[in-house]
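>>> Need coordinates for the below:
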Amino acid sequence: MIRTLVVRGLLLGLLAGLVAGGFAFFVGEPRIDSAIALEEAAAAAAPAEPEPAGHSHDVEISRPVQKAGLFLATGLYGLAVGGVCALVIAGLRGRVGPRNEGGLALAVAGTAFVAVILVPFLKYPANPPAVGDPETINSRTVLYVVMLLVGLAATAVAVAVSRRIAAGSWQRWIGAVAAFLVPVIAAWVLLPTINEVPDGFPATLLWEFRVASLGTQLVFWAAFGVLFGWVSERASRRADALVAA
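Below is the predicted model:
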């Protein structure tokens, strides 16, 4: 059974990744092109600096190749994430969350989006090209990962608190939400803020890029949750029909 779920997760994750890649291609790539144009214009206007001895030019990948590689990247991302989510769903079935297959898949996908994507994004949102200091990329990556781990830990705490509350469903929901928000808000307040947007960078372009970046993730997780839930529900009904026959 677990093998079937993993294969299902891999295939549907790949499909959801390609759907998200299509969204990113049509919505996000034009913003990246605009940001690159701004970066190139700023570089052309800046005085040329002599290159140090022994310096070699980095190999640049053309934009058409990058755009084609976008679908490869989102497909591989979906493949990996789909397999992991299938294992999570297999471990949660009958223990935590909705009892029906579709509801559980949507719950896992929605929770993963909030914990893994939304929580770190609200503190450290994505930036387009020409925004960010290359020398701080390591520290920014570490802070983003820390925020991601906080989201996962807060989710685990919320689930544990929900299972310990014996009262009605609304009390469990309040306890779970409070248990989730306390560590997340604490991390948002305590972790340093990073703002490396240069003066004069168009605020509209920055906002549109960030919305497109978050939207790509939302499309992926929504597509995966719906697809996995729909296929799982059909498989469950088919199995019940065979048993009844």
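>>> Could you use CA atoms for every contact and neighbour count after this?
Fine.
>>> so where do the helices sit in this protein?
2-23, 29-45, 63-92, 101-112, 119-123, 137-164, 169-190, 203-244 (DSSP state H).
>>> pretty sure T216 is touching F25, no?
No. If you go by C-alpha atoms under 8 Å, T216 and F25 don't touch, sitting 9.4 Å apart.
>>> And the residue nearest the centre of the chain?
I117 (4.1 Å; C-alpha atoms, centre = their mean).
>>> show me the residues around it that make contact.
I117 makes contact with L148, L214, Q217 under the criterion C-alpha atoms under 8 Å, 6 or more residues apart in numbering.
>>> one more to put side by side:
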Amino acid sequence: MVGKLLLRGMLVGLVAGILAFAFARVYGEPQVDKAIAFEEQQAQAAGEAPEPEMVSRVTQAGIGLATGVLVYGAALGGLFSLVFAYAYGRLGSLGPRSTSALLALLGFLAVIVVPSLKYPANPPAVGNPETIAYRTELFFIMIVISIAAMVAAVGLAQRLWSKLGAWNASIVAGLAFLVVFALVKAALPDINEVPENFSATVLWQFRVASLGIQL
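Sure, this is the predicted structure:
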């Protein structure tokens, strides 16, 4: 049973990866090209020699992007199927479709939306290269905390279900999650390495495209 769910989840993830790749090519890659052009202009204005291109942009935006997105989609689909196998029957009287929809919504909020509110995506050419590891570490810390807070919120809702009812229990759990998020957001350091003269339009479109790929 679980093996079949895992296989189906990975296949669905591959299909989603194909759609995400198409979306990224149309909406994401043009913004990356604009960011790279900005970086090259800044380097030229500063009299710096252009950095050697280890991998061509054609490869990055083609086979490289496709490989990354498809592997990510398959892995995420498989992981989702395992979470579904565990959660199904433990979320009240929800059927399989309702359980899947709820898990997808909660997962999207915890893994994508909430961490991005603290550390939104930036084009690859924007930011200090020396702080990549530090920024990545903070982002993953935010993801882990967000997932843990979401799991705790779901557990809280289940415990309050019989006392307050489904609706009120969900509201209380949601408010508790927001409180945790607000505290963590205030505690973790802010990072803003986007140059002042970088196009706000390009930055916004890139972030929207990044969010759209995850959908």
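>>> So after superposing, what's the score?
The TM-score (TM-score structural alignment, normalised by the length of the second structure) is 0.93; 211 aligned residues with a C-alpha RMSD of 1.5 Å.
>>> one step back: compare T216 and F25 of the first structure (neighbour count), which wins?
Neighbours per residue, other C-alpha atoms under 10 Å: of T216 of the first structure and F25, the larger number sits with T216, 23 against 17.
>>> Quick one: map the more buried one onto the second structure.
Here T216 of the first structure is matched to I213 in the second structure, going by TM-score structural alignment.
>>> Can you tell me how far the residue lying farthest from the centre of the second structure is from V172 of the second structure?
No residue in the second structure sits farther from the centre than G47, which is 36.4 Å out by C-alpha atoms, centre = their mean. To V172 of the second structure, G47 of the second structure is 57 Å away according to C-alpha to C-alpha, to the nearest Å.
>>> Buried residues, stretch 199-216 of the first structure. List them.
L206, W207, E208, F209, R210, A212, S213, L214, G215, T216 (16 or more other C-alpha atoms under 10 Å).
>>> rewinding a little: right, so of the helices of the first structure, which gets closest to P129 of the first structure?
helix 29-45 (5.6 Å; C-alpha to C-alpha).
>>> Can you spell out which helices and strands pack onto that closest one?
helix 203-244 (3 or more C-alpha pairs under 8 Å, 6 or more residues apart in numbering; DSSP states H and E).
>>> Quick one: list the elements packing against the helix it packs on.
For helix 203-244 of the first structure, the packing partners by 3+ C-alpha pairs under 8 Å, 6+ apart come out as helix 2-23, helix 29-45, helix 101-112.
>>> how about these in TSV, adding distance to A86 of the first structure and mean neighbour count?
Shown next, in TSV, are those (distance: least, C-alpha to C-alpha, whole Å; neighbours: other C-alpha atoms under 10 Å):
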stretch	distance to A86 of the first structure	mean neighbour count
helix 2-23	5	21
helix 29-45	30	15
helix 101-112	9	20
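>>> L227 of the first structure is nearest to which of these?
That would be helix 2-23 among these, by C-alpha to C-alpha, at 6.6 Å.
>>> hmm, who's touching that closest one?
Under C-alpha under 8 Å, 6+ apart, the answer for helix 2-23 of the first structure is 70-71, 74-87, 90, 216-217, 219-221, 223-224, 227-228.
>>> what about it, how far off from the second structure?
Its aligned residues in the second structure lie a mean 0.7 Å from helix 2-23 of the first structure after superposition (mean C-alpha distance after the TM-score superposition for the first structure).
>>> residues in the second structure aligned with that helix?
With TM-score structural alignment as the criterion, helix 2-23 of the first structure aligns to 2-23.
>>> Off-centre distance for that stretch?
Mean C-alpha position of stretch 2-23 of the second structure versus that of the full chain (C-alpha atoms, centre = their mean, to the nearest Å) differs by 17 Å.
>>> W204 of the second structure -> the first structure?
Aligned by TM-score structural alignment, W204 of the second structure pairs with W207 of the first structure.
>>> Could you do P120 of the second structure as well?
So P120 of the second structure corresponds to P125, using TM-score structural alignment.
>>> before we move on, what about A149 of the second structure?
By TM-score structural alignment, A149 of the second structure lines up with A154.
>>> pretty sure its match contacts P183?
Yes. Judged on C-alpha under 8 Å, A154 of the first structure makes contact with P183 at a distance of 6.2 Å.
>>> what's the closest non-adjacent residue to the equivalent of S98 of the second structure over in the first structure?
When the first structure is aligned by TM-score structural alignment, S98 of the second structure is paired with G103. Computed as C-alpha to C-alpha, 6 or more residues apart in numbering, the closest residue to G103 of the first structure that is not its neighbour in sequence is G229, at 6.8 Å.
>>> list the contacts for that neighbour?
E101, G102, G103, L104, A105, L106.
>>> Of the residues you listed, which pair is most distant in space?
Using C-alpha to C-alpha, the two most remote members of those are E101 and L106, lying 8.7 Å apart.
>>> rewinding a little: next, the contact list for the match of A149 of the second structure, please.
Taking C-alpha under 8 Å, 6+ apart, one finds A115, A179, F180, L181, P183, V184 in contact with A154 of the first structure.
>>> Run a quick neighbour tally on G168 of the first structure.
8.
>>> Next: P120 of the second structure.
Neighbours of P120 of the second structure (other C-alpha under 10 Å): 17.
>>> Would you check that my belief about it contacting A209 is correct?
No. Here P120 of the second structure does not reach A209: they are 11.7 Å apart, not a contact under C-alpha under 8 Å.
>>> Map V184 of the second structure onto the first structure.
Here V184 of the second structure is matched to A187 in the first structure, going by TM-score structural alignment.
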